[in-house]
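Novice: Got a predicted structure here, sequence first:
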Amino acid sequence: MAQVSKLTIRLHGSDNVVIARAAILAGTPLEEEAVTTRDAIPFGHKIAVRDIDAGEPIAKYGQIIGFATDAIAAGSHVHVHNVGLHDFQRDYGVSSEARATAFLPEAERASFQGFRRANGGVGTRNYIGILTSVNCSATVGRYIAQSFDKDLLAAHPNVDGVVPLVHGTGCGMADSGEGYANLQRVLWGYARHPNFAGILMVGLGCEVNQIDFLLEAYGIERGPLFQTFNIQSAGGTRRAVAKGVELLGEMLPHADQARRETIPASELTLALQCGGSDAYSGITANPSLGAAADLLVRHGGTAILSETPEIYGAEHLLTRRAESPAVAEKLIERIHWWEDYARRNGGEMNNNPSPGNKAGGLTTILEKSLGAAAKGGTTNLCGVYRYAEPIATKGFVFMDSPGYDPCSITGQVASGANMVCFTTGRGSVYGCKPAPSLKLATNSDVFRRMDEDMDINCGAVLDEGIGVQEMGRRIFERLLEVASGARTKSELLGFGDDEFVPWQIGAVM
């Protein structure tokens, strides 16, 4: 439990640094730590609370986040100028902390108002999607959405809107391998996503990523709520747009027949995400979201943690919670894949945090990862999945993805997430269609400055003394309201048309 004083936060008794709650001047006594600051300390940054020798570990959260590159005197600013990172041994402790989850009896579980689909899926929204197979059909996909009669859409109030899902790949790529498989899984996942009442899929005609191949591979059948065509067969751009508008018009009355009904919270699948992080992310918003994820799991639902490069260095906290050694090994295999992937591309896993993260007080990827992993709560890790692979397990799971937020969430939604919770300390303005995204501010300053974008102020954990568990309960209750149709801030601002970003891997041919 964090110990909060007027000026600093101590996260663990063994830590040799504390975090500044406000900008602190040099020469300021920190009475609770019996030390005086030697430097000016920015808001959210770290302060050494004892002398630290060169090469000695820097400890935060009771974990190693880096190593002193020079001797650091007590009271000094601890950041990128005097902290580095090198390999060190970590104990994976496979399944050592796995515990039986205390599920609530079904009669005590929460519910929401959602859309029950014919295939058994449950949606929290009722969109029609325009899904493009290739970059070459992206413009036509957008034109179809722009040309659709808005008055006709307004006459069908049970439809939330028409969403063009366009991307920059689908041709100039190998027709096999990891990159192709990623794209196929994403398109299949969106084509059958329960937040869509209907899908119109538009291709060019000569691309590598052929629509018919996708339909055959995944057993998708055309019908009133799933239609396809390509631009070349339609006779070019203008005729293709006209054809697309016509098909949407035919689909609309069928989609409008959907009605919300009472659904158990066990049908919620929540994407856990963070972006524009700061030093408070791992103290307020991420642990609070973890508490909400624990609640969702207890109610029988599913929570998906992702962003593999951003749990790098904290993966041992997850392997300890793996329900079986096989689950732990899947996560370790993904970590090794990423190490090789970064090496093959001339990079390194510690190329994070971003400049914005560093400005917010995060020094190394380990520090960021330890805070990011808190989004996953405390329940068992029940499964590990590849990018956009369908989630077939209830409970807390992990889906492999880049740390790039739109790309990561695209995979989570394709895997089945019908809701998103996104923590941010710097102020990300991400929004998502078809899965509504709740923004959780890590500090009260960003919540006040960006009140039209932020949904929940987790800064109240520090500023108002609200417990993490209580904040988690508030997040969970708001999730149920949004799942039932209440609009998030990003939905009110119209975000979501440009956040569809499938993960591209492999050579451009």
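Specialist: Sure, I can see it.
Novice: Only C-alpha atoms from now on, for both contacts and neighbour counts.
Specialist: OK.
Novice: count of residues packed around the nearest residue to Glu178 once chain neighbours are set aside?
Specialist: Excluding the flanking residues, the one nearest Glu178 by CA to CA, 6 or more residues apart in numbering is Ile505, at 6.5 Å. With neighbours defined by other CA atoms under 10 Å, the count for Ile505 comes to 15.
Novice: Okay, strands next: where are they in the stretch 251-400 of the chain?
Specialist: Assigned by DSSP state E, counting those that start in this stretch, the stretch 251-400 of the chain shows strands spanning 261-264, 269-274, 302-305, 381-385, 395-399.
Novice: before we move on, back to that, just checking, the residue nearest to Glu178 touches Gly179?
Specialist: Yes. Under the contact definition of CA atoms under 8 Å, Ile505 touches Gly179, with a separation of 4.4 Å.
Novice: which residues are contacting the longest strand seen in the chain?
Specialist: Scanning the chain for the longest strand, with DSSP state E as the assignment, gives strand 196-203. For strand 196-203, the surrounding residues in contact (CA atoms under 8 Å, 6 or more residues apart in numbering) are 123, 125-134, 136-137, 141, 191, 210-211, 225-231, 244, 247-248, 251, 255, 258, 434.
Novice: and the comparison structure, right after this:
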Amino acid sequence: MSQSNTMNDEVNDVAPVIRLAANDDVAIARRDLAAGEKLGPLGPVCTDPIPAGHKVALHGIAKGAAVRRYGQVIGMATQPISAGEHVHVHNLGMGEFSRSASVGEAYRPTCFIDPAATFMGIVRADGRVATRNYIGILSTVNCSANVSHGIAERFKGAALAAYPNVDGVVALTHGSGCAMDPDGEGLALLRRTLAGYARHANFAAVLIVGLGCESNQLDALKVAGDLSEGPMLRTLGIQSSGGTRAAIDAGVAAIESMLPEANQVERRPVAAKHLIIGLQCGGSDGYSGISANPVLGAAVDLLVRHGGTAVLSETPEIYGAEHLLTARAALPAVAEKLEERLRWWEDYTSRNHGEMNNNPSPGNKAGGLTTILEKSLGAVAKGGSSGLMAVVEYARPVQAQGLVFMDTPGYDPVSATGQVAGGANLICFTTGRGSVYGCKPSPSLKIATNSGLYRRMNEDMDFNAGEVLDGTTSVQDAGARLFALMLETASGGKTKSEVLGVGTDEFVPWQLGAVM
């Protein structure tokens, strides 16, 4: 089942509830519903108050019976449920059931649009295309974070007035880099992430700052990441420079030497195939799978038809909906890679005494989401209906065009960090509860699921998908407008988070393994 356009005509009327598929057992409250209120032509009278975004039973459901939303199972009734009753954590839980989909059965080759859309991009000497033009300062270890930020501070305010084409000097630091197994997966993953950022098209130049005695040694990082020093990629050791003040001065001098060349850029028309967009959702609610995620999915389908690439991620948040992706796999090997990563996650959570269903957060549940199955079915909608062309591991370079899946945690900053390391030069982030996420060096567009959130947090929200709920637009029309906003943003248009200056502290590499 495609999740990009699951809604029937009932979404666009003024009924108090929304039913997404004809065989659904529940409908979603469009607004707060009072006990005794009739559900319109869709069903019975509410027996309970139903908060906006939450589920109400359309008919009686027996204990142990499967409960469907999106035409898919979202859990099992843990007790008998009456028609008109609130359906949530008190009467709906996880259970075993079979997923019905065959590998590749829903795959369709992309029908490309000619001529393709364009945006005003920055073309690097080696042919890579950027949407922004930053100078980056990366720390090898938490111990070099203060020096990294100290260097960046020297370039705040009017310090870059002579370099109008440089978007900023940004220090991206983290809490790891030492007390790690030198041959372990955790250190290898950190190095892969840092190398991905060092090579990112949105950085005109990069300075990597180390302490000197950490596990993540500068020389080893360069070898592991296949990084070669030159005028626009420099390294700096704090201990070998003589300490904090001397290292900051040396770092400032290095950045000053990079600025003239970094400023020598201009935007020019480039094809949309140079866009790699990371897809994120955070602070999801009961509307995420109805408005913002399907709208983003419609925009993604347009992007793919214009030759671009979208990166769907957050592996724990496609758990239970993976059959919808494997059905769209271009090759059996692609589906097998996705299944293998899900098996890894099942083992990973088990080793850490957890379970996959602990993913929905308190905010998700307050917004109407009950199980990981329900959350995943809505989250998959961000990927539209395009064929799944590849599955890559965290922070690996994204080389396939079209829809790609990257294995990441569900935690938004960690997931987006992996996507950017893989080459994403724009992030699209849907939210129902409200997120203030920003991202550097790749701009982040935040898409509100409902109009109330869009109005309440207007300084943070870039796009209102709540108009779908309001009945004033369709998923496809909103998706077309969002695609246009993607192109505008890639051309240099500022996002709300960029106007606020947000996006430096959201660099969060995935930490694996023991801290010694």
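Specialist: Right, received. Where do you want to start? These numbers come from a predicted model, not from an experiment.
Novice: coming back round to it: can you tell me which residue in structure 2 aligns to the residue nearest to Glu178 of structure 1?
Specialist: Across the two structures, Ile505 of structure 1 finds its equivalent in Leu512 of structure 2, going by TM-score structural alignment.
Novice: tell me which element that match is part of?
Specialist: Using DSSP states H and E, Leu512 of structure 2 maps to neither a helix nor a strand.
Novice: mind checking how far it is from Val392 of structure 2?
Specialist: Distance, Leu512 of structure 2 to Val392 of structure 2, by CA to CA, to the nearest Å: 17 Å.
Novice: quick one: contacts for the equivalent of Leu366 of structure 1 over in structure 2?
Specialist: Structural alignment (TM-score structural alignment) places Leu366 of structure 1 against Leu373 in structure 2. The contact partners of Leu373 of structure 2, taken as CA under 8 Å, 6+ apart, are 73-75, 318-321.
Novice: Now that we have those residues, which of them are buried?
Specialist: For the contacts of Leu373 of structure 2, a neighbour count by 16 or more other CA atoms under 10 Å gives the buried set as 73-75, 318-321.
Novice: of all these, which two lie farthest apart?
Specialist: Using CA to CA, the pair of the buried ones among the contacts of Leu373 of structure 2 lying farthest apart is Gly75 and Ile318, separated by 14.7 Å.
Novice: now the strands of the stretch 251-400 of structure 1 in TSV, with distance to Leu440 of structure 1 and mean neighbour count?
Specialist: Putting the strands of the stretch 251-400 of structure 1 into TSV (distance: least, CA to CA, whole Å; neighbours: other CA atoms under 10 Å) gives the following:
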stretch	distance to Leu440 of structure 1	mean neighbour count
strand 261-264	24	16
strand 269-274	9	28
strand 302-305	16	29
strand 381-385	23	23
strand 395-399	20	25
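Novice: Turn those strands into TSV, including distance to Thr424 of structure 1.
Specialist: Formatted as TSV, the strands of the stretch 251-400 of structure 1 follow (distance: least, CA to CA, whole Å):
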stretch	distance to Thr424 of structure 1
strand 261-264	29
strand 269-274	6
strand 302-305	15
strand 381-385	24
strand 395-399	20
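Novice: Go through those strands and name the closest to Lys489 of structure 1.
Specialist: Comparing the strands of the stretch 251-400 of structure 1 by their distance to Lys489 of structure 1 (CA to CA), the top pick is strand 269-274, with 16.3 Å.
Novice: in which helix or strand would I find Gln239 of structure 2?
Specialist: helix 238-241.
Novice: quick check: that helix aligns to which part of structure 1?
Specialist: Under TM-score structural alignment, the match for helix 238-241 of structure 2 is residues 231-234.
Novice: For Gly425 of structure 1, which of the strands of the stretch 251-400 of structure 1 is the nearest?
Specialist: Once these are compared by CA to CA, strand 269-274 is nearest, at 8.9 Å.
Novice: Now do that closest one and strand 395-399, the angle between them.
Specialist: On the basis of axes from the mean of the first three to the mean of the last three CA atoms, to 10 degrees, strand 269-274 of structure 1 is oriented at 60 degrees to strand 395-399.
Novice: For burial, what's the neighbour tally of Ser233 of structure 1?
Specialist: Counted by other CA under 10 Å, the residues lying close to Ser233 of structure 1 total 12.
Novice: Which among the strands of the stretch 251-400 of structure 1 is found nearest to Leu492 of structure 1?
Specialist: When the strands of the stretch 251-400 of structure 1 are ranked by distance to Leu492 of structure 1, counting by CA to CA, first place goes to strand 269-274 at 19.9 Å.
Novice: how big is the offset of that closest one relative to structure 2?
Specialist: In the superposition with structure 2, the average deviation recorded for strand 269-274 of structure 1 is 0.3 Å (mean CA distance after the TM-score superposition for structure 1).
Novice: quick one: contacts of that strand?
Specialist: Contacts of strand 269-274 of structure 1 (CA under 8 Å, 6+ apart): 286, 289, 293, 301-307, 372, 375-376, 405, 409, 412-413, 416-424.
Novice: What span of structure 2 is that strand aligned with?
Specialist: Per TM-score structural alignment, the counterpart of strand 269-274 of structure 1 in structure 2 is residues 276-281.
Novice: Relative to the whole chain's centre, how far out is the matching stretch?
Specialist: Relative to the centre of its chain, stretch 276-281 of structure 2 is centred 4 Å away, using CA atoms, centre = their mean, to the nearest Å.
Novice: Okay, Ser354 of structure 1 and Ile128 of structure 1: tell me how far apart.
Specialist: 36 Å.
Novice: who's more crowded, the two?
Specialist: Taking other CA under 10 Å, Ser354 of structure 1 and Ile128 do not tie; Ile128 has more neighbours (26 against 15).
Novice: what number of residues lie near Asp445 of structure 1?
Specialist: For Asp445 of structure 1, the count of nearby residues is 15 (other CA under 10 Å).
Novice: SS state for it?
Specialist: Here Asp445 of structure 1 is helix, with the state taken from DSSP: H, G, I helix; E, B strand; the rest coil.
Novice: And it, what's its match in structure 2?
Specialist: Checking TM-score structural alignment: Asp445 of structure 1 goes with Gly452.
Novice: Let's check: the centremost residue of structure 2 is which one?
Specialist: Gln280 (2.0 Å; CA atoms, centre = their mean).
Novice: Minimum distance to Val461 of structure 1: which of the strands of the stretch 251-400 of structure 1 has it?
Specialist: strand 269-274 (17.5 Å).
Novice: Alright, calling it a day.
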